[in-house]
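S.K.: My questions are about this predicted structure, shown below with the sequence.
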Amino acid sequence: MAESAVNAVLGNLSHLAVRESTFLCAVTLEVGLLRDELKRLQAYLKDADSKWRSGNVRVAVLVSQIRDVAYEAQNVIEAADYMEKRNRLKRGFMGAISRYARLPSDLVTLHSVGAKIQRVKRKLTDIFASAANLEIHLGDTSVVEDEFPTDFGHMHQNSDDDIFMVGFEDEHKEIVDKLVDNEEMLSAVSIVAMGGAGKTTLARKVYTSSRVKEHFNTVAWVTVSQTFKGIELLKDIMKQIIEDKDGCGEIDKMDEYQVGKKIHDLLLQKRYLVVLDDVWKPNTWEQLNRTVKAFPDATNGSRVLLTTQKEDVANHVQMPTHVHHLKKLDETRSWEIFSSISLPSYKRSVIDDVNEFEKLGRKLAEKCDGLPLALAILGGYLAKNLNIEAWSYVLLGWASIEDSKMMRDILARSYKDLSSHYLRSCFLYLAAFPEDFVISVSDLIDLWIAEGLIPHIPNHKPEEIARMYVTELAQRSLVQVVGRSKGHRWIQRIQLHDILREWCIEEARQDGFLDVNTEITGHASHLTHLYNSTSCF
């Protein structure tokens, strides 16, 4: 009886397996053809990409279409590959039973994959026709290799923040003096300025200064951002101030009252400094103290340091507050930052007409309106384009740019100048991280590779290419370096400025590369290690 049942199952399985094999062979053939089409697509993309970078506006739509169909084709190929690999694993009697059980759904999936391949091929036909109309000629259809990144031998010799502290030395001293003065009441210092003016950089230098480290018993830094959860910020603060780091896991289980009460008890006997970076809402301080007064006034000289773009936020904190309006850089200091990036000393020795570059550079630096971020990004772009024509072209085009669009134009120039569409995709990918999030470079590299954003280049590992990409983004000041290894000074942690993140989100959506949903978050910047090597991170 059992033998008859098995024979019946195997008979039906054999009949259906023929149908599955027929479909699978047909789909596998189509997948192979689709892979070949994608090679042609890569050739088109490289040609279209170069024309887009040279200013051919009509090509922008084609590039977007190419990306869309490439993503769709990749998904289809991955689905077919998965089925093929899974079927190879189904061996023996139990494997046969498993295949029989799944056969109806597998046949549906095969039909679906086949239909999707046909849809992709129709889209490819339309794209190739459009490319022909735009006179984008198909080159070599072999696998397109990306150029290996170059010019990574030099980085700023000083700390990554030092170069941006030019012109802020007096303000740095003023803020530190205010924090460590003899006033015993709990009070605040608020740094107020527009985006890109250097608030966070200045606050970070204050936070890590020797006078601050010696004066305060404990410190904590949290980045608040436009959306936040008070309880998450409190948990981050508590993880930084507790002495028993083994207890970090218990903090996540606490409710808001418990965390606030614990912070209060820990800080009651200590002179503390809490930094609230990037505050947007006037009631942020009240939100952090709503269930219990988490930050006590023990009349021992404790302080709160706050950075914000809004003066009403700075004045709303319910304690004595010194509001420090961060000044824009003057012409001399703007040139000092700009020249150190666009004309670094190691390049000056090989430039014949340095004086001509300096003449143009001073005019360009003046156009940046004293904003360190604009100076850094434009300087990074021009450092990669060391020819008089490029610098003159930027200066001549400035007359048509409104002041409000100045930063966007600088960003667009630097983005478009990135060496490949792979690198541009890697940059846009950063928009997927939360606002003000400190990104681990090792984790980012793993994500880039997993997402297929790192090209295959002979004799070079994907990790090596990815690390080169991080370095180029840092050289261009498109990312902020917030942590390096002690020995080799490799970049370990980076952060994306709010202005750059907003631009990336818009560009990524427009490109169809990714979409970003805003969620309420609360997280601490990984700056604690700069003050104390013992932390919960």
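M.R.: That came in fine, so what should we check first?
S.K.: can we go C-alpha only for contacts and neighbour counts from here?
M.R.: Fine.
S.K.: So which residues of this protein form strands?
M.R.: Here the chain has its strands, by DSSP state E, at 187-192, 218-225, 272-279, 303-308, 321-325, 438-440, 480-484, 491-495.
S.K.: Redo those as CSV? Include distance to residue 474 and mean neighbour count.
M.R.: Below are those laid out as CSV (distance: least, C-alpha to C-alpha, whole Å; neighbours: other C-alpha atoms under 10 Å):
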stretch, distance to residue 474, mean neighbour count
strand 187-192, 25, 24
strand 218-225, 21, 24
strand 272-279, 22, 23
strand 303-308, 24, 25
strand 321-325, 28, 17
strand 438-440, 13, 20
strand 480-484, 6, 21
strand 491-495, 9, 20
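S.K.: could the ones you listed go into CSV alongside distance to residue 432?
M.R.: Below are those laid out as CSV (distance: least, C-alpha to C-alpha, whole Å):
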stretch, distance to residue 432
strand 187-192, 28
strand 218-225, 15
strand 272-279, 19
strand 303-308, 23
strand 321-325, 32
strand 438-440, 11
strand 480-484, 16
strand 491-495, 12
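S.K.: Quick one, which of the ones you listed gets closest to residue 26.
M.R.: Judged by C-alpha to C-alpha, the one of the strands of the chain that comes nearest to residue 26 is strand 438-440, at 43.8 Å.
S.K.: Could you point out which of the strands of the chain sits nearest residue 521?
M.R.: For residue 521, the closest of these is strand 218-225, at 8.3 Å, according to C-alpha to C-alpha.
S.K.: Show me what that closest one is packed against.
M.R.: For strand 218-225, the packing partners by 3 or more C-alpha pairs under 8 Å, 6 or more residues apart in numbering; DSSP states H and E come out as helix 230-241, strand 272-279, helix 528-531.
S.K.: ok, second structure coming up, stack it against the first:
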Amino acid sequence: MYLNVEESLPSILVRVFFTSDLFGRKKVFNQISKRRGWEAQVTISRGVFDEVAQRDSIPKVVERILHHQKIFGQEEIVESTWGVIKEGRVGLLWGVYGTGGVGKTTFLSQINNKFLTESNDFDVVIWVLVSRNPNVKRIQEEIGKRLELYEECWEKKTENEIASVIKRSLERNKYVLLLDDMWEKLDLASIGIPDPKRNGSKIVFTTRSNEVCGSMGVDVEIEVKRLMLRDAWDLFTMNMEETLRSHRDIPDVALKIMRSCKGLPLVLSVIREAMSRKNSIKEWRAALGVLSSSAAEFARIEDVILPMLKFSYDELKSETTKSCFLFCALFPEDYEIGKDELIEHWVSQGFIIGSKGINDRGNAILGTLIRAQLLEESGSREHVQMHDVVRDMALWISSGCGGDQKQENVLVVKANAQQNVAST
């Protein structure tokens, strides 16, 4: 490595000759900045790379927001998994599988956040959402932005060209790649992911099917299982003490409702929010009747989830709120929807009528859907997301499978397209 510093210039021109190690580059830039307080223009061989030295280095990991401070039933598996990842004893490619709504993303988020709070020797942790219809260019873009490699010119580059850029950056660093929500085998090499065996890097992905684990040739399989009864009860009754005390028979009915949720954290959380303000034993017994029949109608756990979640949709008091909720399924899977943008869509669709107080009414509907856990806040809390299973439920209702045969509008969703098609 050779540094040529011309101190006579107003700002230091530094020409650095060394490898394409992005993180090593950043470290040198920051050292220069801290020592002299100057702004340096840096030109890197193997292509021009202009950088301001005083910019912060890429953070090792970006924290994932957990929607509940207390996570139920995953403490042991998270700690054991983290211990093995940290020590690097076994496995370079890990597959985490389990049914929808069981908590796979929550599990992976906890592993991600461990890199913030626990000592480790990895250089960078990268989180990528894969989704049902993986798009290699989009995945490459997410990785590029995370590594601060992305440029607008990437739109004109081929997948192979971008893969080469990503590979050069990653192969000299010990990385952790966390891939959430994989539905099929993914060609990691085509994205630009170097072989993790070179330096002990790790790749961990989540999927609903252990068949995907097999097709990926994983070294380690982890099943995220449904909650045991004690954990399920603790999750279901969280912040419901007053409701449970409102009638002596409610705890017994609540226990039966909890059992009907089949130990799935998503279902338990959604049903809990629907029941949390019901103080009448009649309401609880009516809910038990609906939920028990839904659970008994289907043999497979996967088939139980949507009818169970529909109970929360049915509990929405306003038809306007229901329409606004179903509209959210028009956006692609796992899409982060801007709150203001969403309210504008609701207005343009005629769900919110009038000229006064539109934003207030829109935000009130958003609040209702968030409290019902039918939408989740994401990022800076200026955006919302639909859990992929909740989105499946919304599409299921819109297609008439949820029993709403008189639905006025059927939502038709295509990849990256948004359409509202009036049924005939």
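M.R.: Sure thing, it's come through. This one's a predicted model, so the numbers in the text were calculated from it and none came from an experiment.
S.K.: thinking again about what came up before, export the helices and strands packed on strand 218-225 of structure 1 as TSV, with columns for distance to residue 217 of structure 1.
M.R.: As requested, these are exported to TSV (distance: least, C-alpha to C-alpha, whole Å):
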stretch	distance to residue 217 of structure 1
helix 230-241	10
strand 272-279	6
helix 528-531	11
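S.K.: Go through the strands of structure 1 and name the closest to residue 88 of structure 1.
M.R.: Across these, closest to residue 88 of structure 1 is strand 438-440 (C-alpha to C-alpha), at 37.5 Å.
S.K.: For the closest one, give me the average deviation versus structure 2.
M.R.: In the superposition against structure 2, strand 438-440 of structure 1 averages 2.2 Å from its aligned positions (mean C-alpha distance after the TM-score superposition for structure 1).
S.K.: start and end residues in structure 2 for that strand, please.
M.R.: Strand 438-440 of structure 1 lines up with residues 336-338 of structure 2 when matched by TM-score structural alignment.
S.K.: corresponding residue for residue 258 of structure 2 in structure 1?
M.R.: Counting by TM-score structural alignment, residue 258 of structure 2 lines up with residue 365 in structure 1.
S.K.: for that match, what are its contacts?
M.R.: 331, 334, 335, 338, 375 (C-alpha atoms under 8 Å, 6 or more residues apart in numbering).
S.K.: Can you tell me the closest non-neighbouring residue to the aligned partner of residue 500 of structure 1 in structure 2?
M.R.: Taking TM-score structural alignment, the alignment pairs residue 500 of structure 1 with residue 390 from structure 2. Leaving aside its sequence neighbours, residue 390 of structure 2 sits nearest to residue 374 (C-alpha to C-alpha, 6 or more residues apart in numbering; 6.5 Å).
S.K.: Count residues in the vicinity of that neighbour, would you?
M.R.: Residue 374 of structure 2 is flanked by 24 other residues according to other C-alpha atoms under 10 Å.
S.K.: quick one: it and residue 87 of structure 2, what's the gap?
M.R.: Per C-alpha to C-alpha, to the nearest Å, residue 374 of structure 2 is found 38 Å from residue 87 of structure 2.
S.K.: mapped onto structure 2, which of the contacts of residue 365 of structure 1 hold?
M.R.: Retained in structure 2 (both residues aligned by TM-score structural alignment, their matches' C-alpha atoms under 8 Å) from the contacts of residue 365 of structure 1: 334, 335, 338, 375.
S.K.: For those, could you give me TSV that also reports neighbour count?
M.R.: As requested, these are arranged in TSV below (neighbours: other C-alpha atoms under 10 Å):
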residue	neighbour count
334	26
335	24
338	30
375	29
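S.K.: got a markdown table for the residues you listed, with distance to residue 203 of structure 1 too?
M.R.: Output for these, formatted as a markdown table (distance: C-alpha to C-alpha, whole Å):
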| residue | distance to residue 203 of structure 1 |
| --- | --- |
| 334 | 19 |
| 335 | 22 |
| 338 | 21 |
| 375 | 19 |
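S.K.: In helices, which of those appear?
M.R.: Those of those mapping onto helices are 334, 335, 338, 375, per DSSP state H.
S.K.: so which of those comes closest to residue 96 of structure 1?
M.R.: Residue 96 of structure 1 lies nearest to residue 375 out of these, by C-alpha to C-alpha, at 66.0 Å.
S.K.: Quick check: the aligned residue in structure 2 for that closest one vs residue 260 of structure 2, distance?
M.R.: Using TM-score structural alignment as the criterion, residue 375 of structure 1 maps onto residue 268 of structure 2. With distances taken as C-alpha to C-alpha, residue 268 of structure 2 is found 9 Å from residue 260 of structure 2.
S.K.: what does residue 252 of structure 2 give?
M.R.: As judged by C-alpha to C-alpha, residue 252 of structure 2 and residue 260 of structure 2 stand 13 Å apart.
S.K.: So the two - more neighbours on which side?
M.R.: Taking neighbours as other C-alpha under 10 Å, residue 252 of structure 2 and residue 260 compare with residue 260 leading, 21 against 11.
S.K.: hang on, the earlier thing: and the kept ones among the contacts of residue 365 of structure 1, which two are the farthest apart?
M.R.: 335 and 375 (8.5 Å).
S.K.: What are the contacting residues of the match of strand 438-440 of structure 1?
M.R.: With C-alpha under 8 Å, 6+ apart, stretch 336-338 of structure 2 has contacts from 331, 378, 382, 383, 384, 385.
S.K.: Contact partners for residue 161 of structure 1?
M.R.: By C-alpha under 8 Å, 6+ apart, the contact set of residue 161 of structure 1 is 201, 205.
S.K.: The corresponding residue of structure 2 for it and residue 274 of structure 2: what is the separation?
M.R.: Taking TM-score structural alignment, residue 161 of structure 1 has residue 68 as its aligned residue in structure 2. For residue 68 of structure 2, the distance to residue 274 of structure 2 (C-alpha to C-alpha) stands at 17 Å.
S.K.: repeat for residue 345 of structure 2
M.R.: For residue 345 of structure 2, the distance to residue 274 of structure 2 equals 26 Å [C-alpha to C-alpha].
S.K.: Next: residue 369 of structure 2.
M.R.: The gap separating residue 369 of structure 2 from residue 274 of structure 2 is 11 Å, by C-alpha to C-alpha.
S.K.: Pull the contacting residues for the equivalent of residue 155 of structure 2 over in structure 1.
M.R.: With TM-score structural alignment as the criterion, residue 155 of structure 2 lines up with residue 252 in structure 1. For residue 252 of structure 1, the contacting residues are residue 235, by C-alpha under 8 Å, 6+ apart.
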